[in-house]
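Trainee: Let's see this in three dimensions:
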Amino acid sequence: MPFKAKDRIVFIGDSITDKGRKKDPQKLGTGYVRMVHDYLHAVYPQLSLKIINEGVSGNRIVDLEKRWTVDVLDNRPQWVSISIGINDVWRQVDNVDIEQVYPDRFEEIYRRLLEQARDELGCRFILMQPTIIKEHLDSSGNRLLKAYVDAVNRLAEEFQGILVPTHQAFIDFLKCDTDKDLTTDGVHMNTLGDTLMAATWLKAVGVLGK
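Mentor: So this is what the prediction gives:
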């Protein structure tokens, strides 16, 4: 168990993290953040962990940079869990006319945000690989996504963070060739996809058995 009593954990990311949090009285949404919250509070009630969801639909790494101070630093967390990268790739597929965030820039900005949080707060990081873009292994989105997954892997090692292998978990699921979908549209999670994300996160931080 890496967490201590009263630890604050900020989850930040895009719509996959957001999952309707603004309409939720607890501001957690209905996705994997809610599942992680409920598991940790049910199994470790003595810790009284504070889970804060700061997901915003449509965000790329450049959007996280703009709101990093307010949504991360001002919350003074002991841990920051980050899930970003899907829109950085998806915009290259569905909105080619906007300024794109290619892998080198993605990693540069991501590193700068981690450095700032580490230096100002001394917090620790839980870095989630971006999941998938379309539910087939060789989609153009998944091919483009590989470089962003590699960047997250490098940053997790560089900052001694916990790596959550969500991309690999989704790829492994797809290889099983079940008749079950993980998403509603190739990107946004249904309940099964949220469950896979939450389980992968909980396993990575060491609070759920393999």
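
Trainee: Every contact and neighbour count from this point should use C-alpha atoms.
Mentor: OK.

Trainee: Spit out the contact partners of the residue nearest the centre of the chain.
Mentor: Per CA atoms, centre = their mean, the C-alpha nearest to the average position across the chain is that of Ser83, at 1.9 Å. If you count contacts by CA atoms under 8 Å, 6 or more residues apart in numbering, Ser83 has them with 11-14, 17, 127-130.

Trainee: Also this sequence, please, to line up against the first:
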Amino acid sequence: MKFILPLCLALAMASFTFIKPKKVVFFGDSITQAGVRPGGYITLMQEDLKKKNLTNDYEFVGAGIGGNKVYDLYLRMEDDVLAQNPDVVVIFIGVNDVWHKASHGTGTDPDKFDRFYEAIIKKLQAQNIEVILCTPAAIGEKTDYSNQQDGDLNQYSKQIRDLAKKFNLDLIDLRKEFRAYNLEHNPENKDRGILTVDRVHLNDTGNRFVADLMWKAVVK
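Mentor: Predicted coordinates:
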């Protein structure tokens, strides 16, 4: 009998073993920074977790800072991402690397973009972190390729697609998905107001659209 009680206690404790939720960090710029605000795509995903009774299975964390480019992500990766011990990191960067060429006279040259992006991937993989890449969605929503930065955005998106293939990573092709959505829902060829408020940052529809695309890639 003296062995039965400890055995029962051990079995009871085993049945209540805590399973750590999968921590997903969304790593990016102001679009991601806004994602944790009310109505933001990360907030919407957190609400979806509650609706689907998955709050014990996943934890979503935003790590976005406005104005960031790919090298900013590389420089703050240790403190803002690795220190959180994530299981998954979703990288959503590229808009400022392109946009700032025209707006600030800065930006990131394509070869440097590749090198910094690859360095981020390698450092995350060295920690056995699952990495998911995103192409930059839009700097203007016109569908006839007349937005000023369409050429560069297409180029940088191709580079990200190539990195996803090179490292065998999942890809959320926001560039492709945004264009397809606008082709269907933007018959007047507007430069904003379909998925964005200002050609770049997401409106309510855009946040829901991105949340759904992110969800498909992250929740498995």
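
Trainee: related to what we said a few turns ago, map the residue nearest to the centre of structure 1 onto structure 2.
Mentor: Aligned by TM-score structural alignment, Ser83 of structure 1 pairs with Phe92 of structure 2.

Trainee: how about the helices in structure 1?
Mentor: Along structure 1, the stretches classed as helices by DSSP state H are 15-18, 32-43, 61-71, 86-94, 103-121, 140-158, 166-175, 191-205.

Trainee: List the buried residues of the third one.
Mentor: Read it as helix 61-71 of structure 1. Within helix 61-71 of structure 1, the residues that qualify as buried by neighbour count (16 or more other CA atoms under 10 Å) are 61-62, 64, 68, 71.

Trainee: Thr166 of structure 1: which of the residues you listed is nearest?
Mentor: Closest approach to Thr166 of structure 1 among those (CA to CA): Ile61, at 17.7 Å.

Trainee: For the contacts of Ser83 of structure 1, which ones persist in structure 2?
Mentor: When you map the contacts of Ser83 of structure 1 onto structure 2 and apply both residues aligned by TM-score structural alignment, their matches' CA atoms under 8 Å, the shared contacts are 11-14, 17, 127-130.

Trainee: Find the nearest non-adjacent residue to Leu213 of structure 2, please.
Mentor: Using CA to CA, 6 or more residues apart in numbering and skipping the chain neighbours, the partner closest in space to Leu213 of structure 2 is Ile172 (7.1 Å).

Trainee: ok, that neighbour to Pro86 of structure 2 distance?
Mentor: For Ile172 of structure 2, the distance to Pro86 of structure 2 (CA to CA, to the nearest Å) stands at 19 Å.

Trainee: Which one's more surrounded, these two?
Mentor: Under the neighbour definition other CA atoms under 10 Å, Ile172 of structure 2 and Pro86 were set side by side, and Ile172 has more, 24 against 21.

Trainee: What is the equivalent residue in structure 1 for that one?
Mentor: Counting by TM-score structural alignment, Ile172 of structure 2 lines up with Val164 in structure 1.

Trainee: before we move on, back to that, filter the kept ones among the contacts of Ser83 of structure 1 down to the ones in strands?
Mentor: Counting by DSSP state E, these place 11-13, 127-128 in strands.

Trainee: Turn those residues into CSV, including neighbour count and distance to Gln160 of structure 1.
Mentor: Shown next, in CSV, are those (neighbours: other CA atoms under 10 Å; distance: CA to CA, whole Å):
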residue, neighbour count, distance to Gln160 of structure 1
Phe11, 23, 18
Ile12, 25, 19
Gly13, 26, 20
Leu127, 25, 10
Met128, 26, 13
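
Trainee: now these as TSV including distance to Tyr148 of structure 1?
Mentor: Below are these laid out as TSV (distance: CA to CA, whole Å):
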residue	distance to Tyr148 of structure 1
Phe11	19
Ile12	17
Gly13	14
Leu127	12
Met128	11
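
Trainee: Return the member of those residues nearest to Lys175 of structure 1.
Mentor: Using CA to CA, these come closest to Lys175 of structure 1 at Met128, 20.2 Å.

Trainee: what does the closest one align to in structure 2?
Mentor: By TM-score structural alignment, Met128 of structure 1 lines up with Cys134 in structure 2.

Trainee: Which residues are in contact with its match?
Mentor: Contacts for Cys134 of structure 2 (CA under 8 Å, 6+ apart) come out as 90-93, 160, 171-174.

Trainee: Tabulate these (TSV), appending distance to Phe60 of structure 2.
Mentor: What follows is those, written out as TSV (distance: CA to CA, whole Å):
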residue	distance to Phe60 of structure 2
Val90	10
Ile91	13
Phe92	14
Ile93	18
Ile160	23
Leu171	18
Ile172	17
Asp173	20
Leu174	19
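
Trainee: between the residues you listed, which is nearest Ser15 of structure 2?
Mentor: Closest approach to Ser15 of structure 2 among the contacts of Cys134 of structure 2 (CA to CA): Val90, at 32.8 Å.

Trainee: how close does that closest one sit to Gly140 of structure 2?
Mentor: On the measure of CA to CA, Val90 of structure 2 and Gly140 of structure 2 end up 23 Å apart.

Trainee: Out of the contacts of Cys134 of structure 2, which are shared with structure 1?
Mentor: Under both residues aligned by TM-score structural alignment, their matches' CA under 8 Å, what those keep in structure 1 comes to 90-93, 160, 171-174.
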